[in-house]
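Participant: With the input below, show me the fold.
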Amino acid sequence: MMTLPPLVEPGEPLSREEVNRYSRHLLIPNVGMEGQRRIKNAKVLVIGAGGLGSPTLLYLAAAGVGTLGIIDFDRVDESNLQRQIIHTVDSIGELKVESAKRAIHQLNPHIKVETYTDRLEPDTAVELFSRYDLILDGTDNFATRYLVNDACMLADKPYVWGSIFRFEGQVSVFWENAPGGIGLNYRDLYPEPPPPELAPSCAQGGVFGVLCASIASIMSTEAIKLITGIGDPLIGRLIAYDALDMCYRELPIRRLPNRTPVTELGDYQTFCGLNPPADAMAIPVPVMTVLELKERLDQAQAPVLVDVRDPNEWEIVNIPGAILMPKSPTVAAEILTAFGPNADLVISCRSGARSKAVCEELIKLNAPKVRNLEGGVLAWVEQVAPELASY
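Facilitator: Next comes the predicted model:
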């Protein structure tokens, strides 16, 4: 068993109200009055007030973490409420950090909440992290995960990482300079990011709502253990959870040999393949706006509209007259076989990214009349048919 010294020194004595509130913690020998004072004195930054951040923030607030920082630039959407339990119907349209702050203060008025509505960027991350004892990362994209990892290394801060997708989740703790030379970082687990098309977000691939609670509970537990110096932290270990099989697996993480030291923060969008260099950019793809498509439909001059989303997405909402042909390595060839090389083609997906890739393949196959539906089905719902469902 590996133990680490407490991350935080004990703070001020507890008030009578705090003793009453945290009495069930105080009864635990490993926590007690001193441990609760450490929790009270802790400053924890949670990145994202979404699926993982929501239950994590609630549990840390309930536990008495004295200062909670929240960074999130997004606003509450109706589709968030299936899993982001810190928000309510009344929060829709509100900044997530403000919704979360209000919920935290309703749960525990003793907590100080600091909010940040700017996107986390390399030029501010290290300084921001330096203000806190511990970082919790529940973001759903690889660019931010690598940024958090590298900034924590430069700021010499431990962080708890969690990830969810559909029915599966992962959790670990990374701390490059952990006492005893046992430190690891996220690059030891994932030296390189996967190709963007193999790393869909929750908005693209979906997530089982209650999975968030399972993973966030582990993240919160690890945070309290690090703060108080109790138990065996998840440094060097990855917990993988499968909700369908109700199975937890523990996998060892080893230090990557010959890894390059992180000395500065870089361009993580490009590193993760989201901003390829200009000479590697895909060929230009013509576009059609949803308003132009609506006009064509009204004039009975409809193009062949091919929707390359998955069938479950199609069931949520689809554009009248569209033909479903889910994206696959051969879908471009299948489209040409079905409609001919000279067909007036418009390709659509959720927001325009997958359809753009299909358009590029069609252009390479010498299809002269192909356009990408700009903004995809989401733009259609927003600008043309707001009475339809969205996701």
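Participant: from here on, contacts and neighbour counts on C-alpha atoms
Facilitator: Noted.
Participant: centre of the chain versus stretch 108-128, how much separation?
Facilitator: From the chain centre to the centre of stretch 108-128 is a distance of 16 Å (CA atoms, centre = their mean, to the nearest Å).
Participant: ok, L345 - how many residues close by?
Facilitator: 25 (other CA atoms under 10 Å).
Participant: same thing with V89?
Facilitator: If you count neighbours by other CA under 10 Å, V89 ends up with 11.
Participant: just so I have it, where are all the strands in the stretch 1-150 of the chain?
Facilitator: With DSSP state E, counting those that start in this stretch as the criterion, the stretch 1-150 of the chain has strands at 43-47, 67-71, 112-116, 134-137.
Participant: Between strand 43-47 and the longest helix belonging to the chain, find me the angle.
Facilitator: Determined from DSSP state H, the single longest helix within the chain is helix 211-228. Here the directions of helix 211-228 and strand 43-47 differ by 150 degrees (axes from the mean of the first three to the mean of the last three CA atoms, to 10 degrees).
Participant: where along the stretch 251-391 of the chain do the strands fall?
Facilitator: Per DSSP E, counting those that start in this stretch, the stretch 251-391 of the chain carries strands over the ranges 287-288, 304-307, 323-324, 345-348, 370-373.
Participant: With distance to L14 added, can I get these in CSV?
Facilitator: CSV is the format used below for these (distance: least, CA to CA, whole Å):
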stretch, distance to L14
strand 287-288, 62
strand 304-307, 60
strand 323-324, 61
strand 345-348, 58
strand 370-373, 59
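Participant: For the longest helix of the chain, name the packing helices and strands.
Facilitator: Helix 211-228 sits against helix 32-41, helix 53-63, strand 134-137, strand 159-165, strand 168-174, with contacts defined as 3 or more CA pairs under 8 Å, 6 or more residues apart in numbering; DSSP states H and E.
Participant: at 7 Å what do you get?
Facilitator: In this structure, helix 211-228 makes packing contacts with helix 32-41, helix 53-63, strand 159-165, strand 168-174, judged by 3 or more CA pairs under 7 Å, 6 or more residues apart in numbering; DSSP states H and E.
Participant: I have a second one here; can you model it like the first so I can compare?
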Amino acid sequence: MFSRDELERYARHVILPEVGGAGQQKLKEARVLVIGAGGLGSPVLLYLAAAGIGTLGIVDDDTVSLSNLQRQVLHTTERLGQKKTESAAVAISALNPHIRVIEHTERLTAENAATLIGGYDIVADGSDNFDTRFLVNDTCYRLNKTLVTAAILRFDGQLSTFKAHLGEPHPCYRCVFPAPPPPGSIPACSEAGVLGALGGVMGSLQALEVIKELLGLGDSLSGRLLLYDALRGDFRTVRLRRDPLCRTCGAKAAPAGQAGGSQ
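Facilitator: Just a heads-up that it's a prediction; the model follows:
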């Protein structure tokens, strides 16, 4: 199942009783879609590749710019102007040549979301806009896919896992955030700024939650929202409830696994 190189590479995983050879094999067989190869996607992709996730899909239509390098550690000065998916594939191959990388150099849209997400076991969303986050949530629900999503702005980060397709008591993203905020009410990182290392903190935690879900380890973040205040060095957890009136997973919405639901 594993080459000699792989056995040595993943030795610290394999000696964990909770992982072992069987767990490492699950990671090798896993297919994870990462949306966004930026401040969050960079650490997510690096740690998932290092962990031995067999297939990593990357969705991003942007190119590497100089202002990205303050936080997007996948990319380098030498790869300025290159497609982020291509740059990410180079970095992942250099870290772990056993990983299969699938480059989706396109923007996630209502037209391609089901096709892209449907080909993977679990989704890690590191997108930077609400339209994409809602689209990812709704598509994951309809396709019975677990979603691990994170967001960062200025000095604050948040992280949660959504798997409402499993039924009660699991909420979806829309149960917590029913609709996008009014335009202009929440500035983008390009307007408000973001501490670069914050992406590393939240992206690493996001990768960890993906691995936990794939291996069935520990307590899932489903039903909980993890909040991090970098200035205070403070983590806190907020309980989340499923909304019976939710447009995506509520009583009047289309059941998981069927067409319909909100986009």
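Participant: TM-score for these two?
Facilitator: TM-score of the superposed chains, computed with TM-score structural alignment, normalised by the length of the second structure, equals 0.94; 254 aligned residues with a CA RMSD of 1.2 Å.
Participant: Pull out the buried residues from the helix or strand following the longest helix of the first structure.
Facilitator: Beyond helix 211-228 of the first structure on the C-terminal side, the first helix or strand identified by DSSP states H and E is strand 237-242. Within strand 237-242 of the first structure, the residues that qualify as buried are 237-241, counting by 16 or more other CA atoms under 10 Å.
Participant: tell me the two of those that are most distant?
Facilitator: R237 and Y241 (13.0 Å; CA to CA).
Participant: Spell out which residues are contacts of both of these two.
Facilitator: Here R237 of the first structure and Y241 have no joint contacts, going by CA atoms under 7 Å, 6 or more residues apart in numbering.
Participant: related to what we said a few turns ago, which part of the second structure lines up with the longest helix of the first structure?
Facilitator: Counting by TM-score structural alignment, helix 211-228 of the first structure pairs with residues 198-215 of the second structure.
Participant: That stretch vs the first structure, mean deviation?
Facilitator: Once fitted to the first structure, stretch 198-215 of the second structure is off its aligned match by 0.6 Å on average (mean CA distance after the TM-score superposition for the first structure).
Participant: what does that stretch rub up against?
Facilitator: Residues outside stretch 198-215 of the second structure that contact it (CA under 7 Å, 6+ apart) are 23, 39-41, 43-44, 47-48, 71, 148, 150, 152, 155, 157, 159, 218.
Participant: So which of the residues you listed wins on neighbours?
Facilitator: Highest neighbour count within these, by other CA under 10 Å: L40, with 34 neighbours.
Participant: Just tell me what it corresponds to in the first structure.
Facilitator: Counting by TM-score structural alignment, L40 of the second structure lines up with L52 in the first structure.
Participant: Can you give me the separation between its match and V171 of the first structure?
Facilitator: Using CA to CA, to the nearest Å, we find L52 of the first structure at a distance of 11 Å from V171 of the first structure.
Participant: same thing with I70 of the first structure?
Facilitator: According to CA to CA, I70 of the first structure and V171 of the first structure sit 20 Å apart.
Participant: same check, this time on D150 of the first structure
Facilitator: Distance from D150 of the first structure to V171 of the first structure, by CA to CA: 18 Å.
Participant: next one: W161 of the first structure
Facilitator: For W161 of the first structure, the distance to V171 of the first structure equals 6 Å [CA to CA].
Participant: Just give the nearest non-adjacent residue to D156 of the second structure, would you?
Facilitator: Leaving aside its sequence neighbours, D156 of the second structure sits nearest to D229 (CA to CA, 6 or more residues apart in numbering; 4.9 Å).
Participant: so what corresponds to the one you found in the first structure?
Facilitator: For D229 of the second structure, the residue aligned by TM-score structural alignment is D242.
Participant: what's the spacing between that match and G50 of the first structure?
Facilitator: D242 of the first structure is 20 Å from G50 of the first structure, by CA to CA.
Participant: for R145 of the first structure, same thing?
Facilitator: From R145 of the first structure to G50 of the first structure the distance is 15 Å (CA to CA).
Participant: and if you look at V331 of the first structure?
Facilitator: Counting by CA to CA - V331 of the first structure and G50 of the first structure are separated by 34 Å.
Participant: what about these two, which has more around it?
Facilitator: The neighbour comparison of V331 of the first structure against G50 (other CA under 10 Å) goes to G50, with 28 against 16.
Participant: Pull out the buried positions in stretch 109-121 of the second structure.
Facilitator: For stretch 109-121 of the second structure, burial by neighbour count (16+ other CA under 10 Å) applies to 113-114, 116-118, 120-121.
Participant: Likewise for stretch 6-18 of the second structure?
Facilitator: For stretch 6-18 of the second structure, by 16+ other CA under 10 Å, it's 10, 13-14.
Participant: could I get those as JSON lines with distance to N96 of the second structure?
Facilitator: As requested, those are exported to JSON lines (distance: CA to CA, whole Å):
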{"residue": "Y10", "distance to N96 of the second structure": "11"}
{"residue": "H13", "distance to N96 of the second structure": "15"}
{"residue": "V14", "distance to N96 of the second structure": "17"}
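Participant: Pick out whichever of these sits closest to H75 of the second structure.
Facilitator: Checking these against H75 of the second structure by CA to CA gives Y10 as the nearest, at 24.5 Å.
Participant: The closest one pairs with which position in the first structure?
Facilitator: In the first structure, Y10 of the second structure lands on Y22 (TM-score structural alignment).
Participant: how near is that match to A63 of the first structure?
Facilitator: According to CA to CA, Y22 of the first structure stands 7 Å off from A63 of the first structure.
Participant: Since that was my last question, I'll sign off now.
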